[in-house]
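*Asks:* take this sequence and fold it.
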Amino acid sequence: MEKNIENVTMPPLSKLSYQLEYNAKMEQHFYFLMLHSSLAVLSHSLIAVAVDSFYYALIQHACGMFEIIGHVLENIGKNNDANFRLEVQRIDDNNYDAALDCLRRHLHVVEFVEQIEFLFANMFLVCLYSMILSSTVSGIQVMVNLDNGDSIVAPVSFYFAQFLLDYSDIPYKSICKRRWYYTSRKCRKIFLLILSRTMSPCKVTAGNIMPLSIENFGTVLKTSMSYFTVLRSFQN
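*Replies:* Next up is the predicted model:
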């Protein structure tokens, strides 16, 4: 029996998506194994693409809502001048109604971002540690490219999280650079509520430990290089 197994001609492992150990049955069921391995790789890839696409769509929606809120805030008080009435009846104060609607929408978007954080925080924590481990293993490439920031490609999730950080600041900038002083006192109170909330930017974190951003991605690379240097010193 052992002699028959040794004489079996095994097909090249490079034809399969990943390495399989079936001994003599490999050649007999090669095409079925190849189909199974291909479907397995395809299913895993589709799951990863679906999850990432869902995450990117959520971030884009949140950034779009911040952009809309900022656009509305920029137009509040645009047509008023120095002769406006500081005390305006609420039923006639269109600026107050628009500012109140922006406040409500902003709270909804913030809650929406918190739900994104809840869904993806643990997954990004695993991805972060995996990236540190893989960067440590391939530390030579990290060390070569560390001084050349353009040659280091960050994961797309970091870029989209950075977009969220930037766009969440739009309502704050929109209020500051527009004619908020040509609005009623009630409207200004709404502006203060929005400003107080925008002081803490919306962000997606890895396990509530580290916010995802381009700056923190550079920190992860430096940490990986430090680990690689320590491991390399043990070999010497």
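*Asks:* can we go C-alpha only for contacts and neighbour counts from here?
*Replies:* Fine.
*Asks:* just give the number of residues close to Ser184.
*Replies:* Using other C-alpha atoms under 10 Å as the criterion, Ser184 is surrounded by 20 other residues.
*Asks:* and the gap between it and His106?
*Replies:* Distance of Ser184 to His106, computed by C-alpha to C-alpha, to the nearest Å: 20 Å.
*Asks:* likewise for Ile76?
*Replies:* According to C-alpha to C-alpha, Ile76 and His106 sit 15 Å apart.
*Asks:* next: Lys78.
*Replies:* If you go by C-alpha to C-alpha, the gap between Lys78 and His106 works out to 21 Å.
*Asks:* another sequence for comparison is provided below:
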Amino acid sequence: MSCNEHYKDDIVYITQLTRNVLSVLGVWPSSNRARSAGEKIVKFLLICVSYALLYCVLIPGILFWLMEKRTRIRIQTFPMLLYCFMATSKYGNLIFRENQVKRCLKHIEEDWKIVTSADARDTMIESARTGRRLVALCGAFMYGSGLSFRSILPFAKGKIINAQNITIKPLPCPGYFFSFNSQTSPTYEMIFAMQFLSGLVTYSITTGACGLAAVFVMHACGQLRILIDLMRRLVEDQWQEKQEVDRRLAEVVEHQIRIRNFLRLVEHTLQQICLIELMGCTIIVCNLGYCIIVEWERSNTIATCSYFMSLTSMLINVFMFCYTGEQLTTQAEKVAHTSCELEWYRLPDKKARGIVLVMIMSNLPTKITAGKIMDLSLKTFGDVVKTAVTYFNMLRNVTD
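*Replies:* Down below sits the predicted model:
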């Protein structure tokens, strides 16, 4: 076939989960057609509502943290504030990078459109299916642990009676509300509902960012697998026409350059988000570890389980980013090995020289970085865990 007639269905399949999440946030790029006035208004309203829900937790939380004098309470409050700040930063980055995200999606659409063989399409679908699984797993952990933290944990703490014999009903996120009495009805219920909805926005941002990384990087992995097949077919026949060799060699070079251009665009689009995720989650993990120890000593089983679920979701989220980067690096290494193992002597005279440039380009590093500071790899994930444990030990020594 001259082109993939089902490319539109394929695009819907690989982006469905991520598109649904980011569309609710108002940051999913529009299609090739221009947005209507109604669509622009809806997009603006979604962004305003999302920001309002984020700040209704962040600002009161910061005020509460600044006014609180007890070190242990400040430490327990810090992960929530940092995670909300991370979500706000990532959300702003998604809005600012919308055109670049759109270029990445356009590039993916073109790749699916120009597929000329069923085997290549199957390879791309296999990689896309892995990306969908990663997005679904990330969303399950984020929504499951996060929403339980904002709904189950407040009720698990129960009502608190302070020194003035006043009953205090805990909120999902502590905050300072100036002259508003957050304990009276219906003020308490309204604040509780807003903080719960803010959690939905926060976890949707994280899931959407992870989804973009999974979709983009796994698509690149599929293209690298196709590149390996193109390299092998280049030398599969001992006797080839001159024009046929030139055509196949040009196809390999063009495909290789196209992949590198795509990865350069992806890294430029997601490097800030990846950096925020890795650095922020490292700090949060060590704080959550401390909270687990505190609640364990108090024999608060429900709170301990809730904190443990949040800790697990943070580690899973970091692992998702690092795993996708590791898959890309592994596939790029396979391309480099394949280029070095090509049976160049099967090519006609003087045509084998073209393999040298392919080998040089194939051995150039192909990685996704977080802010050009650290590579996304399983080694980086291990470093994050070790760093979190080190900070956790330091935190215990300081507060004991």
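*Asks:* what about Lys78 and His106 of the first structure, which has more around it?
*Replies:* Under the neighbour definition other C-alpha under 10 Å, Lys78 of the first structure and His106 were set side by side, and His106 has more, 23 against 14.
*Asks:* the helix or strand that contains that one against the second structure, how far on average?
*Replies:* Assigned by DSSP states H and E, His106 of the first structure belongs to helix 94-137. Here helix 94-137 of the first structure, set against the second structure after superposition, deviates by a mean of 1.6 Å using mean C-alpha distance after the TM-score superposition for the first structure.
*Asks:* what packs against that helix?
*Replies:* Applying 3 or more C-alpha pairs under 8 Å, 6 or more residues apart in numbering; DSSP states H and E, one finds that helix 94-137 of the first structure contacts helix 30-75, helix 185-198, strand 205-206, helix 214-235.
*Asks:* residues in the second structure matched by the third one, start to end?
*Replies:* Here strand 205-206 of the first structure aligns to the second structure at residues 369-370, judged by TM-score structural alignment.
*Asks:* distance between that stretch and the chain's centre?
*Replies:* Distance, stretch centre to chain centre, for stretch 369-370 of the second structure: 12 Å (C-alpha atoms, centre = their mean, to the nearest Å).
*Asks:* mean per-residue distance, it to the first structure?
*Replies:* Taken against the first structure, stretch 369-370 of the second structure registers an average deviation of 1.3 Å after superposition, with mean C-alpha distance after the TM-score superposition for the first structure.
*Asks:* any idea how far the residue nearest to the spatial centre of the second structure lies from Thr301 of the second structure?
*Replies:* Centroid-nearest residue in the second structure, with C-alpha atoms, centre = their mean: Cys210, separated by 1.8 Å. From Cys210 of the second structure over to Thr301 of the second structure the distance is 31 Å, taken as C-alpha to C-alpha.
*Asks:* re earlier: deepest in the core, which of the helices and strands packed on helix 94-137 of the first structure is it.
*Replies:* Taking mean count of other C-alpha atoms under 10 Å as the contact definition, the stretch among those with the greatest mean neighbour count is strand 205-206, which reaches a mean of 20.
*Asks:* tally of neighbours for Met143 of the first structure?
*Replies:* 18.
*Asks:* typo on my end, Ala118 of the second structure
*Replies:* Considering only other C-alpha under 10 Å, Ala118 of the second structure is surrounded by 11 other residues.
*Asks:* kindly report the same for Phe44 of the second structure.
*Replies:* Phe44 of the second structure has 15 neighbours, counted by other C-alpha under 10 Å.
*Asks:* trace Arg346 of the second structure over to the first structure, please.
*Replies:* Per TM-score structural alignment, the equivalent position to Arg346 of the second structure in the first structure is Tyr182.
*Asks:* next: Lys379 of the second structure.
*Replies:* Structural alignment places Lys379 of the second structure opposite Glu215 in the first structure (criterion: TM-score structural alignment).
*Asks:* over to Leu270 of the second structure?
*Replies:* In the superposition onto the first structure, Leu270 of the second structure corresponds to Phe120 when matched by TM-score structural alignment.
*Asks:* burial of its match, as a residue count?
*Replies:* 16.
*Asks:* ok, it to Ile152 of the first structure distance?
*Replies:* Relative to Ile152 of the first structure, and taking C-alpha to C-alpha, Phe120 of the first structure is found at 24 Å.
*Asks:* residues contacting Asn75 of the first structure?
*Replies:* Residues counted as contacts of Asn75 of the first structure (C-alpha atoms under 8 Å, 6 or more residues apart in numbering) are Arg178.
*Asks:* please apply the same query to the one 10 residues further on.
*Replies:* The contact partners of Arg85 of the first structure, taken as C-alpha under 8 Å, 6+ apart, are Ser184.
*Asks:* how about the secondary structure of it?
*Replies:* When states are read from DSSP: H, G, I helix; E, B strand; the rest coil, the local structure at Arg85 of the first structure comes out as coil.
*Asks:* isn't Ala99 of the first structure right up against Leu73?
*Replies:* Yes - using C-alpha atoms under 8 Å, Ala99 of the first structure is in contact with Leu73, at 6.9 Å.
*Asks:* which residues do these two both contact?
*Replies:* Jointly contacting Ala99 of the first structure and Leu73 under the rule C-alpha under 8 Å, 6+ apart is no residue at all.
*Asks:* before I go, just wanted to say thanks for your time.
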